[in-house]
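>>> for reference, the sequence and a predicted model appear below.
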Amino acid sequence: MSSSVETPVFIQTKSHEALPPPNLARGPIAWMRENLFPSIPNTILTLVVFYLLYVAIPPLVKFLFIDAVWTGTDRDACRAETAGHPVGACWAFVWDKINYFIYGSYPITERWRVDVWFVLLAIGVVWLLWLKAPRRDVGAVYFFIVFPVLSFILLLGSDWVGLDHVPTGLWGGILVTLIVATVGIVFSLPFGILLALGRRSRLPIIRMASVIFIEFVRGVPLITVLIMANTMLPLFLPGDITIDRLARPLVGVALFASAYMAEVVRGGLQAMPKGQYEGAMSLGLKYWQMMVFIILPQALRIVIPGIVNTFIGLFKDTSLVAIVGIFDLVKTIEASRIDPSWSAPTIGYTGYAFAAFFYFIFCWGMSRYSLGVERRLAAGQNR
């Protein structure tokens, strides 16, 4: 005799409203306990950081804003003995020299050309980096082909369009800083990709040439490369051929950044699974087709943080061109702070603070943009 036990089945016959999502907000105290004071070592580190911020931030805010001098026409406005109170940053000095910081010695009547160049640069950057911009392929052609030609004609001048010639010796300030950074960023990525592919090439000559170039450039500081490009490069040319004094550091910066970019890209290529190469070859794709359509898009996505980090370092390193006599932003500040009419104790600190704000804004913008691109690509990969 066998007995069977029936399992009761519960069937819901009525529909119920969906429950609300769980409340993850536990209040600021719980957040601080979890993130700032989770253990004794972390609590000590948090207290040390808070102390350092307490020591550094209030005096800095007082110097830059509270005790700062915002208006004035000469050094008397920024001297404590004439002002009658403690004097912090002398922003009146910056406002008085702002045109020199932007244009350098570019002729005043021709500075509208620099303003137009700033607008053209902004259009190219936004068109290329805005992910929802229409016809970004046309934007790439504009930025890499049309914009360099327009920049050369507009800034240097041409008799064909009726623009007076302005030698690069008169260029300076933010104009030169952006030119050096733009040239370095634009040329370092494609050259770095070619060097990375050359280092992984099966041809011994190409591989050896790429390795020697990368290791040599990465083994010397940028200032050495700039000095060599500025003083030694003309020695290897015929006597009747000269290179513009601004073009020399541009070449040095582009080559230096390309070597570092090559190692970043090579890391992405090595991180690619072997199956990706085998799958591309099984489709009958040639080497360059495999690299352009299959391997490089995935490899570059992996190393986006490294690429942006190289760009940020390159943008800050543009200040080193001042050592070889190029009047970038830092050089114009150094030349302005020795002006006798603005001889005050805080003039130099204020000028360098202005340069720090300038570099921080651009570097922070590049960093935030890269984070947005990473999140977008990660979301697309997860889907």
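Yes, it's here.

>>> okay, CA-based contacts and neighbour counts for the rest of this
OK.

>>> kindly indicate whether the residue lying closest to Trp117 once chain neighbours are set aside is helix, strand or coil.
Using Cα to Cα, 6 or more residues apart in numbering and skipping residues adjacent in sequence, the residue nearest Trp117 is Ser151, 6.6 Å away. Per DSSP: H, G, I helix; E, B strand; the rest coil, the local secondary structure of Ser151 is helix.

>>> how near is Ser151 to Gly173?
According to Cα to Cα, to the nearest Å, Ser151 stands 17 Å off from Gly173.

>>> those two: who's more crowded?
Each of Ser151 and Gly173 has its neighbours counted (other Cα atoms under 10 Å); Gly173 has more, 24 against 19.

>>> putting a second one here so we can go through both:
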Amino acid sequence: MTDGVLEAAPTANQPLPRWRRLRTGLFGTPLNAAVTLACLVLLAWVVPPLLRWSLLDAVWVGPADRCADAAGACWAFIGEKLRYILFGFYDQDRHWRPAVASAILLALAVVSGMPLFWRRATLGLWVCGLAVAVLLLTGEPGGPAVPTERWSGLPVSLLLAAAGLVGAFPLAVLLALARRSRMGGVRTLAILFIEVTRGVPLIAVLYVATLLLPLMLPAGSAIDKLLRAQIAIILFVSAYLAEIIRAGLQAIPAGQHEAAQALGLGYWQAMRLVILPQALRTVIPSIVNLAIGLFQDTTLIIVIGLFDLLNTARTAAKDPAWLGFYDEAFGFVALIYLTVCVAASRYSLWLEHRLQR
């Protein structure tokens, strides 16, 4: 007590300053301090050589001959092969088409992430955007047709991931509701599909779509290889997404269902207006994590003869004029994947905090 005034004691719920939380986390215990010092030693051992190789001793411009005796990275290779890494086997004089298609897909993802655009019109925007992107990649309008075998690089990775997640979402919602249904036959079929699909690796599903599905079709009929891969990815992702949505549905209190019934809402009205919005909000981190994994798993399409961003970079390093620059090729592609995935994870945290408010 000072001058008759009682001093306020610090409350237990009062947050600590950021510097104090950081100090406590890094050096709060002897074990934490030992781990922190070990990490600092590791960084001191790894970072300086990496900086010398990637920046100080790197070759930024010039022909391949300048990189022959260089001690650092040959980023001139990226400058020479950038368009091939991004767009692969697509006709070089028409690279504007896959560039515009990729920009459309990225713009759709950004717009869909804004709560302001969470309305029915956004679904129509996705349908139109995907249709325009595919139309551009096919060479239409006003140009010769480009077969899907020549689609490669970044547009293929974005298209398979975006269309796979968007196409799997309505199917996943139905599967999640079916697995929780009181109708035994519907519930059993949903369980069988989800468990069998989740028990098989994606690479096996792609093999089935590429090798076995054509044998099951009538003679003379065929489905494009890229379309088969896209359908396989949609079915595969829908099984995992259904389990994520089902977890969100189980987290909703029973009182929400009872309140919807008391308001006179039917089953589908209650799901659309009351239950699903709350369930999806609780599983946003899991959905974003699934989207990140799907974007990374598009590299598996190489097993069926299609080339995504990673595999066009690997092919670029096989050019006889620039042979062997695999570190630069894979490092550049890794930076692209890292940028996309970190941005998605940060967006997930931002959206989670925003919806909690």
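Nice, I can see it. Treat the numbers as computed from the prediction; the structure is a model and nothing was measured.

>>> got a TM-score for the pair?
Overlay of the two chains. TM-score (TM-score structural alignment, normalised by the length of structure 2): 0.90; 345 aligned residues with a Cα RMSD of 2.2 Å.

>>> can you map out the helices along the stretch 251-383 of structure 1?
Assigned by DSSP state H, counting those that start in this stretch, the helices in the stretch 251-383 of structure 1 fall at 274-282, 287-290, 296-302, 304-317, 329-336, 347-382.

>>> that should have said the stretch 1-150 of structure 2, apologies.
Taking DSSP H, counting those that start in this stretch as the test, the helices found in the stretch 1-150 of structure 2 are 18-27, 30-51, 76-87, 96-112, 120-137.

>>> skipping adjacent residues, who's closest to the residue nearest the centre of structure 2 in space?
Central residue of structure 2 (Cα atoms, centre = their mean): Ile292, 2.8 Å from the mean position. Using Cα to Cα, 6+ apart and skipping residues adjacent in sequence, the residue nearest Ile292 of structure 2 is Cys341, 5.9 Å away.

>>> you'd agree the one you found is up against Ala291?
No: assessed by Cα atoms under 8 Å, Cys341 of structure 2 is found out of contact with Ala291, at 9.1 Å.

>>> quick revisit: count the neighbours of the residue nearest to Ile292 of structure 2 for me.
19.

>>> swap in Ala178 of structure 2?
Ala178 of structure 2: 21 neighbours (other Cα under 10 Å).

>>> so the strand or helix carrying it aligns onto which residues of structure 1?
Of the helices and strands defined by DSSP states H and E, Ala178 of structure 2 is found in helix 154-179. Aligned by TM-score structural alignment, helix 154-179 of structure 2 corresponds to residues 174-199 of structure 1.

>>> so which bits of that stretch are buried?
174-182, 184-185, 187-189, 191-199 (16 or more other Cα atoms under 10 Å).

>>> ok, now stretch 155-163 of structure 1?
In stretch 155-163 of structure 1, counting by 16+ other Cα under 10 Å, buried: Leu155, Leu156, Gly157.

>>> got it, and stretch 360-369 of structure 1?
Cys363, Ser367.

>>> that one vs structure 2, average distance?
Stretch 360-369 of structure 1, aligned to structure 2 and superposed, deviates on average by 0.9 Å (mean Cα distance after the TM-score superposition for structure 1).

>>> okay, and that stretch goes to which residues in structure 2?
The aligned range for stretch 360-369 of structure 1 is 338-347, by TM-score structural alignment.
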